[in-house]
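In: Fold the following for me, if possible:
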Amino acid sequence: MLLFVAACSSDDEDASTPTETASATNVLGPVDKAAGEPVKIGVVSDGRSASIDNSVQFSVAEATAKWWNEHHGGVGGRPIELVTCETQADPARGTDCGNQMIEKNVVAVAVGESAVAEGVWQPLADADIPVMFFGAGSESILSDPNSFTVGDPTFATLQQPLILAKDKGLKKVTEVVIDVPAALHNAQDIAPPLMEKAGLDYQLIRIPPGTADMTPQLQSVAGDKSSVVFIVGNDSFCISAINGLRSVGFEGTVSAISQCITDATRKAVPGDALEGMVIGASVPVGGSDPSSVLYNTVIETYGKDIDTGSSSGRGMFVTFAGLLTSLEDITGEITPKTVTAAIKAMPEKELPGAAGLHFRCNGKAYPEQQAACVRGGLTTTLDSDGQPTEYKVLGSSAIPD
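Out: So this is what the prediction gives:
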């Protein structure tokens, strides 16, 4: 059960400081208030644009900073001062946000999932300011020694279907992928040798976006019970793919990335077609595991009118709290250089809000992708309503010294 916190105040109490219950204090940790000169940390989000609304990320970051200042002594004992910037998913605004962070003398930046991550990153990389990303697919970012990502760059589209096939004793992975450059790099360049090394046959089916009837393209998997079919695309693409598999009579294992499953998918696809699908999960939305109890308690205690069911909000918490966790042992002067060194020196720790995932940012999770801090990811199996059930960590292993 979620812990709900009674926040009340009296006439002589600062209304901005919540009153915690004993239960909440147990979850949030002992009081350890930051003091002294603030440390500036940047938070960048796409915020609200014509196509998305991730503005909840700023509210989550603010609540997270208040919790950390109150219970974790801020950064090096000093309070966190947030410096925020909204990109509106515009590349030029993304670059401007990066430059603003430099101008305002931040020591590090946390970036939620962003359509313009590379635009934000470039000026910060040039200025040697460390950046913690929720996830990064750009090879430039992944190879940058001052950048870090709390999402396994290979899990969602590569490791998940491979591990699933192995667990079920299957011999083949068939990827049904939306035919756009951003989605095809892993599927056509990285997946084939990876699957071959794992002893699995591999088939790639590229389908243009906007294809309503995929039955012709999916005929090749009809009756194939030796393969995991893994779908990569947005919800409208996935709706057509799932219904296409149903039309050709495919009865094997179907899996997909988390972006496939939305309310639109649940309305357009019969429940019996969704039931049993294994879905990659970027964050564990909902649930009663300790990481969810922590997240909900932080938001209930230090936030106001924040939707705890928002995956983008949870993603910001994982990213920002992950950055702060990596700085728990920092001492002395706090600069971009010392922050980068502290992040790299951190021993492996549990990633806050991530249902048991661990992280370590010493560049050895995947040596060819220095920014990666996590091995493995989360999966969940859908019920008959297309809703996630229990979240499980898959493909995780210790990151070496």
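
In: hey, let's count contacts and neighbours off CA atoms from now on
Out: Noted.

In: mind listing what the spatially closest residue to residue 261 that is not a sequence neighbour touches?
Out: Counting by CA to CA, 6 or more residues apart in numbering, residue 235 is the residue found nearest to residue 261 once chain neighbours are left out, at 6.1 Å. Residues near residue 235 by CA atoms under 8 Å, 6 or more residues apart in numbering: 259, 260, 261, 262, 264, 265.

In: what helices or strands is the host helix or strand of residue 297 leaning on?
Out: For residue 297, the enclosing helix or strand under DSSP states H and E is helix 290-302. Applying 3 or more CA pairs under 8 Å, 6 or more residues apart in numbering; DSSP states H and E, we find helix 290-302 packed against helix 22-28, helix 56-71.

In: Show me what the next helix or strand after the last one is packed against.
Out: Per DSSP H and E, helix 56-71 leads on to strand 80-86 as the next helix or strand towards the C-terminus. Other elements packing on strand 80-86 under the criterion 3+ CA pairs under 8 Å, 6+ apart are strand 39-45, helix 56-71, helix 91-103.

In: same thing but at 6 Å, please
Out: Helices and strands touching strand 80-86, as assessed by 3 or more CA pairs under 6 Å, 6 or more residues apart in numbering; DSSP states H and E, comprise strand 39-45.

In: Give me the contact list for the strand it packs on.
Out: The contact list for strand 39-45, computed with CA atoms under 6 Å, 6 or more residues apart in numbering, reads 80-86, 106-112.

In: Give me the distance between stretch 198-211 and the centre of its chain.
Out: 24 Å (CA atoms, centre = their mean, to the nearest Å).

In: The structure of the following sequence is requested for comparison with the preceding one:
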Amino acid sequence: MKLGLSRRRRAVAVIGAAALCTAIAATGCAGDEESNNNAAVSGAPTTALPDAPASGAPVRIGFVSTEGGAVVSLPEMREGAEAAAQYVNKNGGGIAGRPIELVVCKQQEEPTSATKCANDFVEQKVAAVLSPGTSQGGTILPIVAGAGIPYVTLNGVSQQELTSPDSAALSAGLPGTIGAMAAAAKDKGMKNFTLFASDGGGLGALADAMGAPLFQAAGVQLKVVPIPLGVPDPTPLVTSGLSGKPDGVSVIADAATCASVYKAVQTTDPAVQKVFIPVCLDPNVTGIIGMDAVTGSTGITATDYLSDRPDSVLYRSVLQAYAPSATVTGAASSGYQVVLALAGATDGIQGEVNAASIKEALRAAKGVEMPAGGGITFTCDGTAVPMLPSICSRQMLIGELNDQAVPVNLKVTG
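Out: Coordinates of the predicted model:
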């Protein structure tokens, strides 16, 4: 099944706000999670940071921070980025040896403030613009790209972010998420799988087009059930989707739809195996469907918060040193990852560190390990997902959900 570019654009636009929360973390769009964080990271090791300061003139790097909006405000993304920048400058040897000057601009997930940020970045002549994830990438990217500034996002949402030659979308996004579902279904020995997908902008059709070959390759039959936006009670659709007695189910939607669909699943077939995307693990969702429906299920993530891998230990250590109030399993990870990913991708720059050399380094970098990514790597040469050439990886992580709704014992998929 083929979808035209305009239809892909509509699907991508509709899931923009949901994708912002989906991609960054299970708790990224929640409120006060300090007690949950303390329980989740209890006993996870940290380490002393090395003494490797950067030197020379700083490289100005723009950072898009989602703060102050009426619908969503995620200051922890900025806190994670600032912590990562301090680590790069004091302990990590800099970007090609030079320190980062992080130029933060706060925007409220609407075009006016996003446009102002983009123009500010151009005026301040930053060498790159970083975004952990925003629904306003389609506003910001054309402005900064017009000034020759590369745009690097952890989680691309807009059509421009996913296809522009001036953009690098480091994480796997929707293709990687659906691929991870197929891998989880195969690992669990499933033969039939039902995916409930929010149907705004043709997302259901897009999920079917992407998912059918991935699930077929995994030896699993996929059924996609579209859920209309704002449907008051999805129970009849859920009942129909479960009528074939699938071995597993998942939901791609905003938190409210996740809650209503999974609540109906629990009523209709509580024993069916479940695969959760991050937004469906928001405390506002798990509080409605109950942790008993979550614990022991499979979770999809792009961040390894809790393991003993050196990059995960480093992540916790950097937050402990430079952002001690930030939630380890929350939105701070996205800001941290995008800053350190840029440092890793540009490590081989020789000579001047500027917009042109950063853009060249991004396109040349191959197999760069995602910080705190559990072994995920990215390569930004357009080959990961050819139909969306700015996506730099097909890989995600799957793992069993613990009693804090955090995936553990992670495995790389894709």
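
In: per the alignment, the residue nearest to residue 261 of the first structure corresponds to what in the second structure?
Out: Under the alignment (TM-score structural alignment), residue 235 of the first structure pairs with residue 255 in the second structure.

In: any idea how far its match is from residue 282 of the second structure?
Out: Distance from residue 255 of the second structure to residue 282 of the second structure, counting by CA to CA, to the nearest Å: 7 Å.

In: same check, this time on residue 317 of the second structure
Out: From residue 317 of the second structure to residue 282 of the second structure the distance is 25 Å (CA to CA).

In: And residue 219 of the second structure, by the same measure?
Out: Distance from residue 219 of the second structure to residue 282 of the second structure, by CA to CA: 30 Å.

In: what's the closest non-adjacent residue to the alignment partner in the first structure of residue 239 of the second structure?
Out: Superposed on the first structure with TM-score structural alignment, residue 239 of the second structure falls opposite residue 219. Spatially, and ignoring its direct neighbours in sequence, residue 219 of the first structure is nearest to residue 248 (6.1 Å; CA to CA, 6+ apart).

In: What are the buried residues along stretch 406-414 of the second structure?
Out: Buried residues in stretch 406-414 of the second structure, counted by 16 or more other CA atoms under 10 Å: 406, 407, 408, 410, 411, 412, 413, 414.

In: about what we covered before: doesn't the match of residue 239 of the second structure lie inside a helix?
Out: Yes. Assessed with DSSP: H, G, I helix; E, B strand; the rest coil, residue 219 of the first structure lies in a helix.

In: where's it relative to residue 244 of the first structure, distance?
Out: 9 Å.

In: ok, now residue 185 of the first structure?
Out: Residue 185 of the first structure is 24 Å from residue 244 of the first structure, where distance means CA to CA.

In: Out of those two, name the residue with the larger neighbour count.
Out: residue 244 (20 against 12; other CA atoms under 10 Å).

In: Please enumerate the strands of the stretch 301-414 of the second structure.
Out: Listed in chain order, the strands found in the stretch 301-414 of the second structure under DSSP state E, counting those that start in this stretch are 368-369, 377-378, 396-401, 407-413.

In: re the thing from before, what about the alignment partner in the second structure of the residue nearest to residue 219 of the first structure, neighbour count?
Out: By TM-score structural alignment, residue 248 of the first structure lines up with residue 268 in the second structure. Look at residue 268 of the second structure: counted by other CA under 10 Å, it has 15 neighbours.

In: And the strands of the stretch 301-414 of the second structure: which comes nearest residue 138 of the second structure?
Out: Nearest of the strands of the stretch 301-414 of the second structure to residue 138 of the second structure, taken as CA to CA: strand 377-378 at 22.2 Å.

In: hang on, isn't residue 390 of the second structure packed against residue 168?
Out: Yes. Under the criterion of CA atoms under 6 Å, residue 390 of the second structure makes contact with residue 168 at 5.1 Å.
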